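Chemist: Pasted the sequence and its predicted model underneath.
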Amino acid sequence: MKLARYCYNNQPGLGIVQGDRIIPLNNDPSLPEDMSELLYQYQTLQHSLLSLINKAEHSIPLTNVKLLAPIARPGKYLGVGLNYADHIAETGLERPDFPTLFNKQSTCVIGPGDAIHRPRISDKLDYEGELAFIIGKRCRHVSVADAHKVIAGYTIVNDVSVRDWQVKSPTWTLGKSFDTHGPMGPWIVTADEIDPHNLELKTWVNDELRQHSNTRHLIFDCYQLVETLSTVCTLEPGDVIATGTCSGVGVKMKPRGYMKPGDKVSIEIEGIGRLSNPVIIEPENNSVIE
């Protein structure tokens, strides 16, 4: 099932995507209005959701709605570095024995079609097409064997990185957390409909294919990441974990293939869909004091 957040007639809502239409959930007051809560209750609500699909009443063409990031403000947004063998090869680094994990601040999240800002402070703006999974249960100390039970679904993310700011700090967090540098979407595909470890992944900048790999090449797969993370902290519904990128990032191209204003970056993952975002220069009036 494809679960989405969207805006229609200036009203946000949750819906089920079926083909080229979306079925709103807000017509049923018994259903949650928050995506994290919907994911948490998904198994018990599945019959009600299937009934809505079968009725297909009040559906809206996708062209008439604005899709939003499926998780507006994750409680945790964690990323994994150096998690594809081909990406490690292009960096010249050694294969890790333990996953390299970092935070992306949740204020970076934007939705499909929203603009990625190239910051005024740097032109080293890079893309990273990635599969992400979303936690659906509050959990701690989850084994690899049980990890599938706590993953609610999967989506596409672009782990946008400002490369010079990434290396300023050994945690990488600053270079990964600029506002607008967390595109996510276009929706969540529930875990009962997808094998996360055999999906084709492609990234284009404009019409140029930059990345092409398959999630079977992940060094630490989704279930291993759940075990590692839940050993340390409690994972909660709506937490987002991006699983890492493959080879073909702009920083390793000759000449460098950084994104620039006017570009459009698109990421496609088999079984999920396509996430596209334009790139613009950071607006001059972007300062906020409230």
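Modeler: Good, I have the coordinates. Numbering: from 1, shown residues only.
Chemist: contacts, neighbours, all on C-alpha from now
Modeler: OK.
Chemist: For the longest helix seen in the chain, name the packing helices and strands.
Modeler: When the chain is parsed with DSSP state H, its longest helix is helix 42-55. Here helix 42-55 touches no other helix or strand, going by 3 or more C-alpha pairs under 8 Å, 6 or more residues apart in numbering; DSSP states H and E.
Chemist: immediately after that helix, which helix or strand?
Modeler: Downstream of helix 42-55, the first helix or strand assigned by DSSP states H and E is strand 60-61.
Chemist: and the gap between the residue sitting furthest away from the middle of the chain and residue 38?
Modeler: Distance from the C-alpha centroid of the chain peaks at residue 55, with 30.1 Å (C-alpha atoms, centre = their mean). Per C-alpha to C-alpha, to the nearest Å, residue 55 is found 20 Å from residue 38.
Chemist: got another, please set it beside the one above:
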Amino acid sequence: MKLASYVHDGAAGVGVLDDADDITPLPGVTQIDESVADLLATFVPGGPTIPLADVTLRAASPAPSKVFCVGLNYLSHVEETKRDLPVYPVLFPKFASNLIGANEPIRVPEESTQVDYEGELAVIIGRRGRRITEEDAMEHVLGVAVANDVTMRDYQYKTHQWLQGKAWDGSTPIGPVLVTPDEVDLANAGIRTILNGETVQNSDLSRLIFSIPTLIAKISEFTVLEPGDIILTGTPSGVGFRRDPQVFLHPGDHVTVEIDGVGRLDSAVVAE
């Protein structure tokens, strides 16, 4: 099942997207919240629909209370950064104001000259939990989406903390839709990033150092996970900062992130 978070005629909504690209709105739902998992469990197709072409897509979860990002979660990316293999997930935050939908361009801010791409799988929480075990973790997952953890490298490395390079407003597309886990091979799905027609990242989810259940268990040890919260699970090797010569995003570029079974996130790059 696929879920779209959208705006239609000025009103926000969340609905089920069918194979004909029509959205059936979930009644009374304006964002991913505690009601969505229960509504999906009893969902029956039928009723009024909205054509996908008539809506503006928002981020797959547009108003999370928390966004957790994982650094260095593919062995190949650890190797290209020349860092030690992590024994605990490298975590940093983003904020709801950082997120954009699939219809919105990536805006290059005038302050940064090193804007980088990072194709990632986003995990969206559907049920509240604290101290969740790995065995129970997937019961708390509503779905997954494609993400691009756009990073301002010159700001990221101003200090040993990464926040200032990762949390720029309107910088992180997630979408176009949320796909429930039963439709995705989360153990092996391929992930790739394509910049101006050239594949610059190419891997699969089997190469994650910390699995989705492990990440959920580790994070929920220290904080409650709420419906709508997002975990960005890390990026493979091939980021622009580690290339020789380095490659960064500029106005006029076009960057795509694909994950098999999840979707394709196409983003134009423009000047802010």
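Modeler: Yep, that arrived. Keep in mind that what you see is a predicted model, and the values were worked out from it rather than measured.
Chemist: Provide the TM-score value for the superposition.
Modeler: The TM-score (TM-score structural alignment, normalised by the length of structure 2) is 0.94; 272 aligned residues with a C-alpha RMSD of 1.6 Å.
Chemist: quick one: buried residues of the longest helix of structure 1?
Modeler: In terms of neighbour count (16 or more other C-alpha atoms under 10 Å), helix 42-55 of structure 1 has its buried residues at 42, 49, 52-53.
Chemist: what does it contact?
Modeler: 16, 18, 23, 31, 152 (C-alpha atoms under 8 Å, 6 or more residues apart in numbering).
Chemist: Now the third one. Nearest residue, chain neighbours left out?
Modeler: The one in question is residue 23 of structure 1. residue 59 (4.4 Å; C-alpha to C-alpha, 6 or more residues apart in numbering).
Chemist: Let me see the contact set for the one you found.
Modeler: If you count contacts by C-alpha under 8 Å, 6+ apart, residue 59 of structure 1 has them with 21-24.
Chemist: Checking those residues against structure 2: which ones persist?
Modeler: Counting by both residues aligned by TM-score structural alignment, their matches' C-alpha atoms under 8 Å, structure 2 reproduces these contacts from the contacts of residue 59 of structure 1: 22-24.
Chemist: quick revisit: residue 234 of structure 1: which of the buried residues of helix 42-55 of structure 1 is nearest?
Modeler: Using C-alpha to C-alpha, residue 42 comes nearest to residue 234 of structure 1 of these, at 19.9 Å.
Chemist: How much space separates the closest one from residue 76 of structure 1?
Modeler: With C-alpha to C-alpha as the criterion, residue 42 of structure 1 and residue 76 of structure 1 are 20 Å apart.
Chemist: doesn't residue 166 make contact with residue 174 of structure 1?
Modeler: Yes: using C-alpha atoms under 8 Å, residue 174 of structure 1 makes contact with residue 166 at a distance of 6.0 Å.
Chemist: Please say which of those two ends up with more neighbours.
Modeler: The neighbour comparison of residue 174 of structure 1 against residue 166 (other C-alpha atoms under 10 Å) goes to residue 174, with 20 against 16.
Chemist: Trace the more buried one over to structure 2, please.
Modeler: Here residue 174 of structure 1 is matched to residue 164 in structure 2, going by TM-score structural alignment.
Chemist: same thing with residue 267 of structure 1?
Modeler: So residue 267 of structure 1 corresponds to residue 257, using TM-score structural alignment.
Chemist: Map residue 63 of structure 2 onto structure 1.
Modeler: Match for residue 63 of structure 2 (TM-score structural alignment): residue 73.
Chemist: Then residue 99 of structure 2?
Modeler: Aligned partner of residue 99 of structure 2 by TM-score structural alignment: residue 109.
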